[in-house]
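**Student:** Fold the following for me, if possible:
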Amino acid sequence: MELKAWGDESILTHATPYPIYMLGVCICSLDEDSVRKTLDLIKPAHASKLHWRAITESQQKQSCSMLQHLPLQNVIVSISMSGLTRTERARRKCFEVLLPILENEYEIKVLTMESRERHQDIRDLKMIDGLRSRKFINDLHINFVPGANDARLWLPDQMLGIYNTQNATDKVRNSSFPIDYRSAGFCS
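**Tutor:** Here you go, the predicted structure:
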C-alpha cells in the first residue's frame, strides 16, 4: 500500500516570545468518505470545511477524542520566527526539514497539502523542485487541494489546533495525542 499524508500550516502567536510557524502532517490510510462522515459530526453546518478556530471548546474536545481513536501518525515541524521573518521563509525552512522526514523515515509517497492562493502553490512547487534537485527528496509527490475537497485535510488542521491549545492552555491537556515533533530551529 502506498503511504499518503495530508498537511496544513499554523502559526502560534500567543504564549510564546516569537511566533512559531508549523507544518503539520497526518499520515492516514483511511478513505475520504469515512473521515468526512466522522468529522462532519462536529463541523458547523454552514462551514465548507472543519477548522479548529471555527468550532466551540466543546467541539474541540470532541475533535480531540475523535482523532485519538483514528489510526493516524502525526508529524509537526516548527520554526521560531523573529519579528523580521516572513512567513514564506519559515514555510520553506519547515518544508526542508519535513519532506525528507516524510520520505525517508515514514516512506510517504504522496503528500497532499491544503491549497492556498494559486501563486503560492506555484511558488511552493518551485521550491519543492529545488529541494528535489538538491537531493533533499527523491520520489515524494506533493499535491495541493482545497480544504473543502478532501476531509483528510481537516485532520492536520485539528491536530495542529490540539497541539497549539495544549501548549497555550490546559483546555485539552488531558489528551494523550502522539505527535512526532521536530524543530527546524530559529529563523531570523
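**Student:** hey, let's count contacts and neighbours off CA atoms from now on
**Tutor:** Will do.
**Student:** Mind jotting down where the strands sit in the protein?
**Tutor:** Taking DSSP state E, the strands of the chain run over residues 3-12, 20-28, 72-81, 108-114, 141-145, 180-187.
**Student:** Tell me which of those is the most buried.
**Tutor:** Across these, averaging neighbours per residue (mean count of other C-alpha atoms under 10 Å) puts strand 20-28 on top, at a mean of 25.
**Student:** now the angle from that strand to strand 72-81?
**Tutor:** Per axes from the mean of the first three to the mean of the last three C-alpha atoms, to 10 degrees, the angle that strand 20-28 makes with strand 72-81 is 170 degrees.
**Student:** quick one: Glu32 and Lys93, what's the gap?
**Tutor:** With the distance defined as C-alpha to C-alpha, to the nearest Å, Glu32 ends up 29 Å from Lys93.
**Student:** Please give the structure of this sequence too, so both can be compared:
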Amino acid sequence: MLCAFVDESCRVRRDDDCLYVLAAVLLPAEELDQVRSMMDSLRYGKAPTVHWRTERSARRLLIAQAVASLECASVVAVSLYGTAGRSERARRHCLLRLLPELSARGVGAVVFESRREQDAGDRAILTALRRGEQIAAEMSVNWERASSDAALWTADVVAGVVTGWMGGDQQWWPLFEDRVTFLEASEA
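**Tutor:** Okay, the predicted model is just below:
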C-alpha cells in the first residue's frame, strides 16, 4: 500500500504575495519502519521532531540529503494569494487539489500533521470530496501530531524546501526537483 504524509509551509515572499504549500511524500507501507528510524536518527539532542524551519544550515544539508536519498515521489499543492488573503482559504484550495490527486495515484492512507482544532475544517473538505466521489471511499485519512510519527517529518522537509525555493533559496532544491509534482491550487 502507498501512504502519503502531508505537511504545510507558508511564507510571505519578496513581492508581497503569500505562498501556501501542502506537500505530500508518498512512501510504500513496507518501508515506513525504515523511514521512521532514519528520520528519528536525525533529531538533534532532545528535540521531539525534525523541523526544517528551526534547523541550522549544516543540519539542513544532512537532513535534505537523507530525505532526498529515499526512493519516493512528492506531490505539492501550491496556492499564491495576496497579503490581504487568508491562509485557511489557501489551505482549502490546496486540499481540494491534493486529496483527489493522491486518490488517483492509488494512495491507501494519508496522514496529515495535526493542527488540532483546525483539523475540523480539513475533515469538512474530506467529507465533501467523499460525497462528491472525488476520492476513493477506502482511502483512510488521519491527523497526527508531528511527534507521534517521524514519517511526517519527510513532508515537513519537502514543504520547507519548496517554499524556500519559491522564495528564492536555491540551495536545497536540486536534491528534490526530479521527484516533485506540482499542483496549482487556485480559486476556480
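**Student:** on that earlier part again, can I get the strands of the first structure in CSV including distance to Asn174 of the first structure?
**Tutor:** As requested, the strands of the first structure are exported to CSV (distance: least, C-alpha to C-alpha, whole Å):
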stretch, distance to Asn174 of the first structure
strand 3-12, 20
strand 20-28, 21
strand 72-81, 18
strand 108-114, 29
strand 141-145, 33
strand 180-187, 18
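**Student:** Next, the contact list for the residue nearest in space to the middle of the first structure, please.
**Tutor:** Residue closest to the average C-alpha location in the first structure (C-alpha atoms, centre = their mean): Gly24, at 2.5 Å. By C-alpha atoms under 8 Å, 6 or more residues apart in numbering, the contact set of Gly24 of the first structure is Gly7, Asp8, Glu9, Ser10, Asn74, Val75, Ile76, Val77, Pro156, Asp157, Met159, Leu160.
**Student:** Could you check how far the nearest residue to the third one once chain neighbours are set aside is from Gln60 of the first structure?
**Tutor:** Spatial nearest neighbour of Glu9 of the first structure, chain neighbours left out: Leu23 (4.5 Å); criterion: C-alpha to C-alpha, 6 or more residues apart in numbering. Here the distance between Leu23 of the first structure and Gln60 of the first structure works out to 20 Å (C-alpha to C-alpha).
**Student:** Sketch out the helices for the second structure, chain order is fine.
**Tutor:** Listed in chain order, the helices of the second structure (DSSP state H) span 32-41, 57-68, 87-104, 119-131, 152-166.
**Student:** What lines up with Ala128 of the second structure in the first structure?
**Tutor:** When the first structure is aligned by TM-score structural alignment, Ala128 of the second structure is paired with Gly130.
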